[in-house]
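In: The sequence and its predicted three-dimensional model are supplied below.
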Amino acid sequence: MATDAAKVRTIAITGQGHAGKTSVADALVFAAGGSNRLGRVDDETSVFDTEPEEQRRRSTITTSLFSVAWDKHQITILDTPGQGNFILDARDALRGAAGMILVLDPTSDPRAEIGKVWSWAREDGIPTLGFLNKLDRPEINIDAYLARLGDAPEVRPTLLHLPIGADEGFKGMASIVSGKAFVYDGAGGKFQTTEVPADLTDRVAELKATLVEDAAEGDDELLEKYLDAGELSDEEGMTGLKAAVRSGSMLPVLCGSAAGNLGFPQLLDAVVALLPAPIDLGAATGIDSGGNTIEIAPDPSGPFSGFVFKTVIDPHAGQLSLVRVMSGTTAGDAQLINTRADDKERSGHLLRLDGQKTQQVDGATVGEIIALAKLKHPHSGDTLADPAHPVKIRPFAEANPAISFAIEAKKRGEEDKAMQGLLRMCQEDLALKVERDESSGEILLSGTGQLHVEVACERLVRKYGVEVELKAPKVPYRETIRNSVKAHGRLKKQTGGHGQFADCRIEVEPLARGGGFEFIDKVVGGTIPRGFIPAVEKGVRAGMEKGVIAGAPVVDVKVTLYDGQYHDVDSSEMAFKTAGRMAFKEAMQQARPCLLEPYVNLEITVPDECMGDVMGDLNSRRARVEGMTQVGHNQVIKSKAPMSEVLLYASDLTSMTSGRGSFEIGFSHYEQLPEHLLSKVVKDSGVEHQGE
């Protein structure tokens, strides 16, 4: 039987790396009785960070789930990554959540903590609570921290708790809403509800007046009453507070310590009281079978629709699709349709994930997350729907990889095995891409940062038994010419019996950048029979595969075949192909060849205060800045840079901006490589330079 939809809460735990998100998630599970011991990241007992790569680094790499019961509600907790290399997994996890807890670290820069997840939550209208962690650390100044937090765009932090005690003496919190205090006795999670300590009563009263005023602003009727009467009842204040949370006009901040196990029953109470049930959120936007935009109401009695927000490979159950129920109710074993692939599906058993454990459930309703196994062609971002109402929900925006590496299997013959393993991993991680480069033949593994790619290779060893080496990908240099020349290719061999004879004369001219290749036949008088002319072109194309400077492909040339000779007996297609190649090689050496390097478009978003460092770094990379735009507290820089200079730019930008910068990259054009850099490229290529 499905849960009462009004009693469902699905929350994503987000925040900066090392803010203590997983510790907060573990403490919530323990406080709700979901685990009989408090899981800790440091001793590898977390119910969330169970992957060996996570345990080794003490850092979340992929989103995991756990459901608990609290105050007759079902709360599903999604613990998400915060480290920049894995942050896109948090973006995808937010599509499975109806609420968010932003874990704040008062020992860090609050502007870094808000970052991308706050923007994503605002874009998707996800109601959010803040949790100020680590209040048992020394020298914490909450007022200064929240003031800086409030400088970030669209952030209006409002305290719901005042800490009682400081540093190691932190022992509880005073509630601004109820006027009560919660005093803890050690780290066991037990507390007593008491009166607010005398030294905090004035401050609590002051903050409550501000809170009531802020809450009233979220509701016109409440604001009018507040302006008339000067106060609101507790019930009215709570109504206004819930409206402000739902609209995103306020970020209520609660206090506690994951390390000390303080504040988590109160945080669970706030989740139930302040974060809306999914059925109380607005309708999702979808597309019907006729291509019309429609609204999908979160109605438990409506047609079923579910959004696949994540794919996981379970060692026992195989591939599982994690589905957020958007509308309707299901009891399992239902006929569905995958509206992307137009595949008919049967849902089979409904599963729930709790950390590494799976358990079968009887049904699911709006807002709940279920895991489905053995679907035909599931992708993250798919919609599963009632066949009679085949709707599509907005899929994920495609991730743009920021860094690429060439991979090479350590054992010969295991490249295909590595490729297959990586392709399966890409199903779990949408920010990971693998492809074979057409020009170099290399397998390229791309991700959001170097650590992202390195962790993927570690998992490849553990899950699929393939060890690989990472190398910087080859820069796809090209060669071209600067002068027009005429060249002669002649093949004449006599070894007994039929010989080999072909003679061709060509003119080679440079084309404009991006002109590609042109072959013109101007042979007259039958000096070369028509049947042999395509062979000359094949020979020229073969000669273009490797230039004379660094062995790079030749581009942007026009070749005109204007004369030649043949022999009735000794001429053949192979002979003319060879002669064409010889003529082109001779022309390349005479036509002032040069090396072209690829340039990329860079669009970089950085905080204002990081502009100086980023601009100086771009200049050192031979980049050309083409424009800058102010967006909130950030600058968006548009530039073009040589690809060779930005192969590892993701890691460098992270260092310069403390993880707050981001960029998009795409191919732009080719330009001539400066002469002073030529010798290094030629040396790295292993080709003896034959050009000028």
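Out: Sure, I can see it.

In: From here on, just use CA atoms for contacts and neighbour counts.
Out: Noted.

In: which residues in the stretch 351-500 of the chain form strands?
Out: Using DSSP state E, counting those that start in this stretch, the strands of the stretch 351-500 of the chain run over 357-361, 369-373, 383-385, 392-393, 403-409, 433-436, 443-447, 468-471, 478-481, 485-493, 500-510.

In: Which one, of those, ends up nearest to residue 559?
Out: Closest to residue 559 of the strands of the stretch 351-500 of the chain is strand 500-510 (Cα to Cα; 4.6 Å).

In: contact partners of the closest one?
Out: When contacts are defined by Cα atoms under 8 Å, 6 or more residues apart in numbering, strand 500-510 is touched by residues 480-494, 528, 536, 556-567, 570-572, 575-576, 579-580, 583-584, 587.

In: hey, which of the strands of the stretch 351-500 of the chain is tucked in deepest?
Out: Ranked by mean neighbour count, these are led by strand 383-385 with a mean of 29 (mean count of other Cα atoms under 10 Å).

In: packing partners for it?
Out: strand 305-314, strand 335-338 (3 or more Cα pairs under 8 Å, 6 or more residues apart in numbering; DSSP states H and E).

In: Out of those, indicate the one that is most buried.
Out: Stretch with highest mean neighbour count among the helices and strands packed on strand 383-385: strand 305-314 (a mean of 24; mean count of other Cα under 10 Å).

In: Second structure follows, compare the two:
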Amino acid sequence: MGDRTRAHSGAADGAATPCPPASVRNVVLVGHSGSGKTTLVEALALTAGAVNRAGRVEDGATVSDYDEIEHRQRRSVQLSLVPLEWDGHRINLLDTPGHADFVGELRAGLRAADAALFVVSAAQEADAVAGAARTVWEECAAVGMPRAVVVTHLDTARTGFDAMTGVCARILGGDDPDAVLPLYLPVYGPEGADGHRRATGLTGLLSGRTGDYATGVRREGPPEPGRLPLIEEARGRLIEGIIAGSEDETLLDRYLGGDDIDLATLTGDLEKAVARGVFHPVLAAAPAAPGARQGLGTVELLDLITAGFPSPLERPAPVVTAPDGSARPGIGCDPEGPLVAEVVRTASDPYVGRISLVRVFSGTLRPDATVRVSGHGLTGRGHQDHDLDERIGSLSSPFGGQQRVLDHCAAGDLACIGRLTRAETGDTLSGPDDPLLMEVWPMPDPLLPLAVRAHGKADEDRLSQGLARLVAEDPAMRLEQNPDTGQLVLWCLGEAHRDVALDRLRGRHGVQVDAVPYRVALRETFGGPARGRGRQVKQSGGHGQFAICEIAVEPLPAGSGVEFVDKVVGGAVPRHFVPSVEKGVRAQAARGVVAGHPLVDIRVTLLDGKAHSVDSSDAAFQTAGALALREAADAAPIHLLEPVAEVTVLVPDTYVGPVMSDLSGRRGRVVGTEQTGAGRTSVRAEVPELEIGRYAVELRSVSHGTGRFSRAYARHEPMPQAVAERLRARESGQESGNG
């Protein structure tokens, strides 16, 4: 695996040729930002002949397919597909953003793929790699994804290949570090002018042969004699790791008994262990030098993908049900089976409109066919349930800036569909006569609020449509019309996610919006009992207005709302006007009595009043009730109530102390901690929501990108007086500035 020299069997114009499921490999590239994923995609595509650097002329300018892919993917924060061919196999490379804000795109890539290349950079500090890598590795492990590790940037390494392999084994291997071992050792050339030694080849530990890339094309030969002891030591460890993950229980006894296990057996067991996800080989790779045809390690990687990674036939398909939720038989990767495909990415192109990237899990998708588009709804994220028929247009496969037409897309493969106007990311496409719905993949919970408003009158009409399209493309965003503050809030995963949302609204959807401060839903309540008298007496020709009422107000326990009690005796307030007083009291409570926040947790008792046989009316008593409540508020302390959230933070044990200290600094109360295994601790706390508006961003700083949290509303409770005064002063300053 990787020790055989092969010429590429695909070319640029062959990338759109459909393949049977057994010959398809869907591979997602994952890793932290700056690890070199996109550069690795380019290097693999160049080696496979799917792109070129020769340059072609378009509109008077010379461009290359290589540069086209580089430009499009470097500016993209969405899942990107690059198909290529190698040794009779179709390889779909899915490049994911490395930033933590785009974990939704990562999960979409994991859903569409059958194996992963986990990319780490030797140019970054080992501790930084460890923190970022652990989170992504756990995402892969959660879905049982087979993985291989690729170390990049060896020419500018701060951490050598051996040391980085050790870091990966320690951090990623968990309880079994021997499940993460190198398959090749890099061979280095002389030291350059910059002080770095450039890797020029790789020695296969199983075959004992060296692939030399110094000329720009891989040449195979024997290793240098001086490296044999190093190779033998690493080879022994690798063989032990392969045997430990082997399904052949006799292999260990044979090895311990001194048998020389043949190369074919070791290679076969290695390939099976990789496909089963119990062994994760480590390789090295580098882009091709100027003028070269192959980059370091690219042939070995392509061979690993075709020989060691599973085909779609070997991976279980997601669970399906009928759209109404009733059970349906499971599906398999059968081109002749019922059609089941899933939209894993939705993008808008200024020239061709909406483009949907779909993975076909069963059946065969054909151009101009009518399909059933079924969506889970996710109403909490601004999506509605839908189950409707739609006719698809052409099928295509991306190639640089072009789309290569496909005549069909069979089970196990991926394709792009243009102008599928009603489908959203996560939707299922199935046959209209046999509609099915796939189990949705887990969506990350967006916890950073972005309050927006239309910039001008012309933008108001386009705002709702633009936001709807935005959340259709990215289900990791959640749209909310806050009922308490009236704000339109787009919940995002972090600052980068927020900036992309604003950029897409303005640039892609033509909506100019202003980001405004997010307002937390505060409440008001009485700090003690008080009385108030409302007097509405006016005479201005014709019927006048006459209504007087006297009320008593007393605070109630949290969560009681507004309670109204009638204790009028003797008909001082006629019975048919008592509901009018209550209506006025409740309307004033909803508007607030001091700072404009709803008044809650009080009992209002109507004690007395006066009426006029002619001039009293429903409106007059409503006004009197509101005035009475306002007068009572002047006679009692009014407390601001702030929402408190139940926050659960999951972090490595190393960061428990800093996280607890940070929560305490946010006026939080830590209510418990719990060990969750694998060196992680769950910290539970109650924290005022005013203090965690940016916690999605700030937790990353405290935990070095390793922590995550969830939040849920707990209750409203009194705000400390000093905090309330600062808040009022800040709000007054904002109002003065706006004026």
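Out: Sure, I can see it. All of these numbers come straight from a predicted model, not from anything done at the bench.

In: Mind checking the TM-score on these two?
Out: Aligned and superposed, the two chains score 0.92 in TM-score terms (TM-score structural alignment, normalised by the length of the first structure); 677 aligned residues with a Cα RMSD of 2.5 Å.

In: picking that back up, columns distance to residue 105 of the first structure on top of the helices and strands packed on strand 383-385 of the first structure, output as TSV?
Out: As requested, those are arranged in TSV below (distance: least, Cα to Cα, whole Å):
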stretch	distance to residue 105 of the first structure
strand 305-314	28
strand 335-338	41
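
In: Of all the ones you listed, which one is nearest residue 664 of the first structure?
Out: strand 305-314 (23.3 Å).

In: And the contacts of that closest one?
Out: 92-93, 95-96, 319-328, 379-386, 391, 393, 427-429.

In: matching residues in the second structure for that strand?
Out: Counterpart in the second structure of strand 305-314 of the first structure, with TM-score structural alignment as the criterion, is residues 340-349.

In: superposed on the first structure, where does that stretch end up, distance-wise?
Out: Mean deviation of stretch 340-349 of the second structure relative to the first structure after superposition (mean Cα distance after the TM-score superposition for the first structure): 1.8 Å.

In: returning to what we had before: is it possible to mark the buried ones in the contacts of strand 500-510 of the first structure?
Out: 480-481, 484-491, 528, 536, 556-566, 570-572, 575-576, 579-580, 583-584, 587 (16 or more other Cα atoms under 10 Å).

In: Those in helices, which ones?
Out: 536, 575-576, 579-580, 583-584, 587 (DSSP state H).

In: give the contact list for residue 628 of the first structure.
Out: 635-638.

In: Okay, the counterpart of it in the second structure and residue 660 of the second structure: tell me how far apart.
Out: Applying TM-score structural alignment, one finds that residue 628 of the first structure aligns to residue 673 in the second structure. Distance, residue 673 of the second structure to residue 660 of the second structure, by Cα to Cα, to the nearest Å: 10 Å.

In: And for residue 527 of the second structure?
Out: Distance from residue 527 of the second structure to residue 660 of the second structure, counting by Cα to Cα: 32 Å.

In: swap in residue 624 of the second structure?
Out: For residue 624 of the second structure, the distance to residue 660 of the second structure - Cα to Cα - is 50 Å.

In: can you check residue 404 of the second structure too?
Out: Relative to residue 660 of the second structure, and taking Cα to Cα, residue 404 of the second structure is found at 54 Å.

In: one step back: which stretch among the strands of the stretch 351-500 of the first structure comes nearest residue 158 of the first structure?
Out: Nearest of those (Cα to Cα): strand 369-373, 30.5 Å.

In: Go ahead and name everything in contact with that closest one.
Out: 76, 96, 317-325, 347-353, 364.

In: 7 Å - rerun?
Out: 317, 319-325, 347, 350-352 (Cα atoms under 7 Å, 6 or more residues apart in numbering).

In: Now the buried members of those.
Out: 319-325, 347, 350-352.

In: Mind picking the two most distant members of those residues?
Out: Top of the distance list for these (Cα to Cα): 319 and 325, 18.7 Å.

In: thinking again about what came up before, quick check: the farthest pair among the contacts of strand 369-373 of the first structure?
Out: 317 and 325 (20.7 Å).

In: Which residue range of the first structure does the top strand by length along the second structure align onto?
Out: If you go by DSSP state E, the second structure has its longest strand at strand 638-652. Across the first structure, the stretch matching strand 638-652 of the second structure (TM-score structural alignment) is residues 593-607.

In: just how off-centre is the matching stretch within its chain?
Out: 22 Å (Cα atoms, centre = their mean, to the nearest Å).
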